[in-house]
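Asker: Sequence first, then the predicted structure:
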Amino acid sequence: MELARTTAVVTGAASGLGAATAAALAARGATVHGFDLPSAVDAAPAPPAGVEYVGVDVTDPGAVRAAVARAAGGADPLRTVVNCAGIAPSQRILGRRGVHDLDLYARVLQVNLVGTFTVMTLAAERIAETEPDRHGQRGVIVNTASVAAYEGQVGQAAYASSKGGVVALTLPAARDLAPHGIRLMTIAPGIMLTPMMQTVSEEYRAGLAAGVPFPSRFGDTGEYADLVLSIVGNDYLNGEVIRLDGALRMPPR
């Protein structure tokens, strides 16, 4: 699918994977609407050319619907959606301070899984209204899971549950959207050098990187963005999860 003269939506676009992806899509000629929390948008540096930040909470269906409608209402058709928004708090089911906070568990699923589903669904509704390209395709949606969906570590019960849901969503969503000419793919990143990871000590980061078979380092946000571009450009990729992890298999802790 061609990106030039099309519109894209990227969630979590003010930093990390989302920021890199928004910039990469814009560099290929797409007009990008970068969704993120209003507080994150206010704190972010000025977006690159072709990217407009929009303050949106993905857990608010009304706000998502309005923002998607705005993105789809321009001169260029909405073709690409990339869901990067997410949170990753850590808490054990039974810990020294008691049981896992049940409201926190629900919040993680609400942001990571329900938020992804909400953006995917409301964007697909608008993509389905567009004219197909010469290959009969109307668009592509890329969701973000995690290797934690497969090898959740100690303290990751909520996060692993939410990302496991994104993995399980992939095939049925692709099958549901196929009649509308919309592809659905998921990327499951390993340990990526995002702003959150840059806040921990160099020693801790070195230990994590050493556990990656090859290359023994953190993944770069640009590598995630490159994979998004590959998915968009390869029309036969559909209904699958791609691990982006250097062959990492996470240990229990």
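Answerer: Good, I have the coordinates. Residues are numbered from 1 along each chain as shown.
Asker: Could you use CA atoms for every contact and neighbour count after this?
Answerer: Will do.
Asker: would you list every one of the helices in the stretch 101-250 of the chain?
Answerer: Ranges of helices within the stretch 101-250 of the chain are 102-109, 115-127, 148-151, 157-177, 202-210, 221-233, based on DSSP state H, counting those that start in this stretch.
Asker: Now those in a markdown table, please, with extra columns for distance to residue 84 and mean neighbour count.
Answerer: Putting the helices of the stretch 101-250 of the chain into a markdown table (distance: least, C-alpha to C-alpha, whole Å; neighbours: other C-alpha atoms under 10 Å) gives the following:
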| stretch | distance to residue 84 | mean neighbour count |
| --- | --- | --- |
| helix 102-109 | 14 | 16 |
| helix 115-127 | 8 | 22 |
| helix 148-151 | 15 | 19 |
| helix 157-177 | 12 | 21 |
| helix 202-210 | 22 | 13 |
| helix 221-233 | 10 | 19 |
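Asker: Can you give me every residue that contacts residue 150?
Answerer: Listed by C-alpha atoms under 8 Å, 6 or more residues apart in numbering, the contact set of residue 150 reads 160, 164.
Asker: residues near residue 9, how many?
Answerer: Neighbours of residue 9 under the rule other C-alpha atoms under 10 Å: 31.
Asker: Just confirm it is within a strand.
Answerer: Yes: when DSSP: H, G, I helix; E, B strand; the rest coil is applied, residue 9 is found to be in a strand.
Asker: Would you agree it is in contact with residue 77?
Answerer: No: the pair residue 9 and residue 77 does not pass the contact test of C-alpha atoms under 8 Å, sitting 11.3 Å apart.
Asker: here's the one I want to compare it with:
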Amino acid sequence: MKIENRTFVVSGGASGLGEATVRMLHANGGFVSILDMNAELGNKIANELSPRVVFFKCDVTDTDSIAQAVKGTMEWVGKTGKELGGCVPAAGVGFPGKIIDSRSGEPIPISSVDLVLKINLRGTIDLMRQVSAHLIKVTPTAPDGERGVFVMVASSAAYDGQPGQMAYSASKGAVVAMTLPIARDLARYGIRVVTIAPSLFKSAMTAYLSEKALKSLERVMEWPVRPGNPDEFARTVKDSIENVMLNGTVIRLDGAMRMPSKM
């Protein structure tokens, strides 16, 4: 599918991997609806890239908030005349915590687990189901009758989560697991589903890591020996959108890195 003159919804699009995706889509002639909680950053990017980028403040843990953002996006689509092309649900959080705190002996607060699952998993599903209702009505494109594509964001933690990543790994593992069934659900409409599972990438989520932690992780990197750059993630999103044979699959974007059990 061509990116040019199609509209894409990107949650978490005001920073990190989401922002890199927004900029890639814009650079390739796409129209982008940014959904994010950070109105300052979201509006800044939208104003910079206007008129082909618009921002809606959105809390992906709130169904009504998503509904309002999707409604606003479709009203914008009506004005621009650029049909919906897909969605990249990139909003995500980490909030590390072991199931039992080694210092206090107390179990992890269930509220912390709930929030990670609500944003990373429930938020992804909720946004996709609401966007799907509009994507199935899009005019199919030749030669394969394609209507659009979803590119979900998992993590290498879905496969080799570290201590303290229980909730995060659970949420990203679920994203991996639901890739194929959602692709099968949407196949009849000519809509594809691809998931990217990055390892350590430069982002707001990894910015908190100390220099010591980064050096420790470098020891388990194969090649290249560095964190991934956001534009390298965005390039894989581009391939996922444009290559119609990518469907129902998970792409590990990790430079052969496997996360260690201990830092």
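Answerer: That came through, no problem. Keep in mind it's a predicted model, so treat the numbers as computed, not measured.
Asker: Can you pull the TM-score for these?
Answerer: Once superposed, the chains reach a TM-score of 0.95 (TM-score structural alignment, normalised by the length of the first structure), with 251 aligned residues with a C-alpha RMSD of 1.3 Å.
Asker: list the contacts for residue 252 of the second structure?
Answerer: Per C-alpha under 8 Å, 6+ apart, neighbours of residue 252 of the second structure: 155, 156, 196, 197, 198, 199.
Asker: cool, and residue 201 of the second structure?
Answerer: Per C-alpha under 8 Å, 6+ apart, neighbours of residue 201 of the second structure: 227, 228, 229, 230.
Asker: Looking at the first structure now, which of the residues you listed still hold up?
Answerer: Among the contacts of residue 201 of the second structure, the contacts conserved in the first structure (both residues aligned by TM-score structural alignment, their matches' C-alpha atoms under 8 Å) are 227, 228, 229, 230.
Asker: got a list of what the corresponding residue of the first structure for the last one touches?
Answerer: Under the alignment (TM-score structural alignment), residue 230 of the second structure pairs with residue 221 in the first structure. For residue 221 of the first structure, the residues meeting the contact criterion (C-alpha under 8 Å, 6+ apart) are 16, 17, 20, 21, 192, 193, 194.
Asker: try 7 Å
Answerer: Shown in contact with residue 221 of the first structure (C-alpha atoms under 7 Å, 6 or more residues apart in numbering): 16, 17, 20, 192, 193, 194.
Asker: Turn these into a markdown table, including distance to residue 103 of the first structure.
Answerer: Converted to a markdown table, the contacts of residue 221 of the first structure look like this (distance: C-alpha to C-alpha, whole Å):
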| residue | distance to residue 103 of the first structure |
| --- | --- |
| 16 | 26 |
| 17 | 26 |
| 20 | 31 |
| 192 | 27 |
| 193 | 28 |
| 194 | 26 |
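Asker: For residue 141 of the second structure, state which of the kept ones among the contacts of residue 201 of the second structure is nearest.
Answerer: residue 230 (29.7 Å; C-alpha to C-alpha).
Asker: What's the separation between the closest one and residue 1 of the second structure?
Answerer: According to C-alpha to C-alpha, to the nearest Å, residue 230 of the second structure and residue 1 of the second structure sit 22 Å apart.
Asker: same question, residue 114 of the second structure
Answerer: Relative to residue 1 of the second structure, and taking C-alpha to C-alpha, residue 114 of the second structure is found at 36 Å.
Asker: got the contact list for the residue most central in space within the first structure?
Answerer: The centre of the first structure sits closest to residue 84, judged by C-alpha atoms, centre = their mean, with a distance of 2.4 Å. By C-alpha under 7 Å, 6+ apart, the contact set of residue 84 of the first structure is 10, 11, 12, 17, 18, 143, 144.
Asker: quick one: the strands in the first structure?
Answerer: Assignment of strands within the first structure using DSSP state E yields the ranges 7-11, 31-36, 51-55, 78-83, 94-95, 98-99, 139-144, 182-189, 241-244.
Asker: Same list, these, but as a markdown table with distance to residue 199 of the first structure please.
Answerer: What follows is the strands of the first structure, written out as a markdown table (distance: least, C-alpha to C-alpha, whole Å):
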| stretch | distance to residue 199 of the first structure |
| --- | --- |
| strand 7-11 | 22 |
| strand 31-36 | 20 |
| strand 51-55 | 24 |
| strand 78-83 | 23 |
| strand 94-95 | 24 |
| strand 98-99 | 27 |
| strand 139-144 | 22 |
| strand 182-189 | 19 |
| strand 241-244 | 22 |
